[in-house]
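In: 3D model of this:
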Amino acid sequence: MKCPNCSNMENKVIDSRTNREGDMTRRRRECLNCGERFTTYERIETTPLLLVKKDGRREEFDRRKIMSGIQKACQKRPVSIEQMEDIVDKVEKYFQESGEKEVSAVTVGEKVVKELYNLDGVAYVRFASVYRDFKDANEFLSELRNFVKNREDH
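Out: Model (predicted):
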């Protein structure tokens, strides 16, 4: 692993931790040249999952894109980075375990919407409004009313 400070390839692992699901290892490393400490993550490599976009294009599943959308929806909300990462992990794991090699972007988006619904109402409505491409304020209000009604029923 190359040191991000001096680019030296010689380093030692100081600490290793596996996440709860056991599918990722976090390692703290120290460069043997400059002493810089840095973190690396190891993930099990799986068969790439392809997203089928609305226009028929196919692209590889990208955790960063999903995380970016979730972060925008959760901006200035009491939602931690760990909670956001958990959503991305759940979504990715769900589709990896499905055994499908291709999945529609719509299905992935709906899974994210469902996870946000259970986490934070404002983030849910924000994400849904962009993802579902609300055309006007009435669609936004309608979604908000449904959300509030469903929360009151439970």
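
In: From now on I want contacts and neighbour counts done on CA atoms only, so please keep to that.
Out: OK.

In: what about R132, how many residues close to it?
Out: 14 (other CA atoms under 10 Å).

In: any idea how far it is from S68?
Out: Here the criterion is CA to CA, to the nearest Å. By it, R132 lies 17 Å from S68.

In: residues in contact with M1?
Out: M9, E10, N11 (CA atoms under 8 Å, 6 or more residues apart in numbering).

In: Now these in a markdown table, please, with extra columns for secondary structure.
Out: Shown next, in a markdown table, are these (DSSP: H, G, I helix; E, B strand; the rest coil):
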| residue | secondary structure |
| --- | --- |
| M9 | coil |
| E10 | coil |
| N11 | strand |
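
In: Report the buried members of the residues you listed.
Out: Using 16 or more other CA atoms under 10 Å as the burial test, these include N11 as buried.

In: Also this sequence, please, to line up against the first:
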Amino acid sequence: MRCPFCAHDDSQVKDSRPTEDNTAIRRRRQCESCGARFTTFERIQLREIVVVKRGDAREPFDRAKLEQSVALACRKRGIAQERLDQLVSGIQRQIETLGETETSAKAIGEMVMEGLRLLDSVAYIRFASVYRDFSEARDFEEFAGTVRDVGQG
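Out: Model (predicted):
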């Protein structure tokens, strides 16, 4: 594993353990060149998934991008990181178990919407405002009027 600090190609694993939700292995590593320590995560990937965007653009599925979107919607909501990781892992499992090599960005967005709806109503509305491209305050009002208070919010 390449060191993120000095780019040396070799590092030594100092500790390995499963994450709390058992969906990944957390490894503490130490660079053999500069001695810096860093953490990596190893996850199961059933197949390569391609996301079909609007306009038929295609790009590889990126879990980090999904994590970033969920984290942004949940920012300052007091939701435990473990719950966010479980949500993202659940969505990734759904995508992989569809059995398809391609999935639409719209389908992923709907999965995120459903997960956030059950987790936190404010995060749900935040995500919806970007995903559904709200352009006026009235859009927020209309959507928020349809949301029941669930999850933490």
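
In: Okay, and the residue in structure 1 sticking out farthest from the centre sits in which element?
Out: In terms of distance from the mean C-alpha position of structure 1, N33 ranks first, at 34.6 Å (CA atoms, centre = their mean). Using DSSP states H and E, N33 of structure 1 sits within no helix or strand.

In: That one and Y41 of structure 1, how far apart?
Out: To Y41 of structure 1, N33 of structure 1 is 21 Å away according to CA to CA.

In: ok, now G121 of structure 1?
Out: Here G121 of structure 1 is placed at a distance of 31 Å from Y41 of structure 1 (CA to CA).

In: what about the two, which has more around it?
Out: G121 (17 against 12).

In: helices and strands around the longest helix belonging to structure 2, which ones?
Out: As assigned by DSSP state H, the longest helix anywhere in structure 2 is helix 81-97. Judged by 3 or more CA pairs under 8 Å, 6 or more residues apart in numbering; DSSP states H and E, the packing partners of helix 81-97 of structure 2 are helix 63-73, helix 105-119.

In: deepest of these, which one?
Out: Highest mean neighbour count among the helices and strands packed on helix 81-97 of structure 2 (mean count of other CA atoms under 10 Å): helix 105-119, with a mean of 18.

In: Please tell me how far that one is from the chain's geometric centre.
Out: Its chain's average C-alpha position is 11 Å from that of helix 105-119 of structure 2, according to CA atoms, centre = their mean, to the nearest Å.

In: Next: stretch 19-32 of structure 2.
Out: 17 Å.

In: Equivalent analysis for stretch 91-98 of structure 2, please.
Out: The chain centre lies 12 Å from the centre of stretch 91-98 of structure 2; the measure is CA atoms, centre = their mean.
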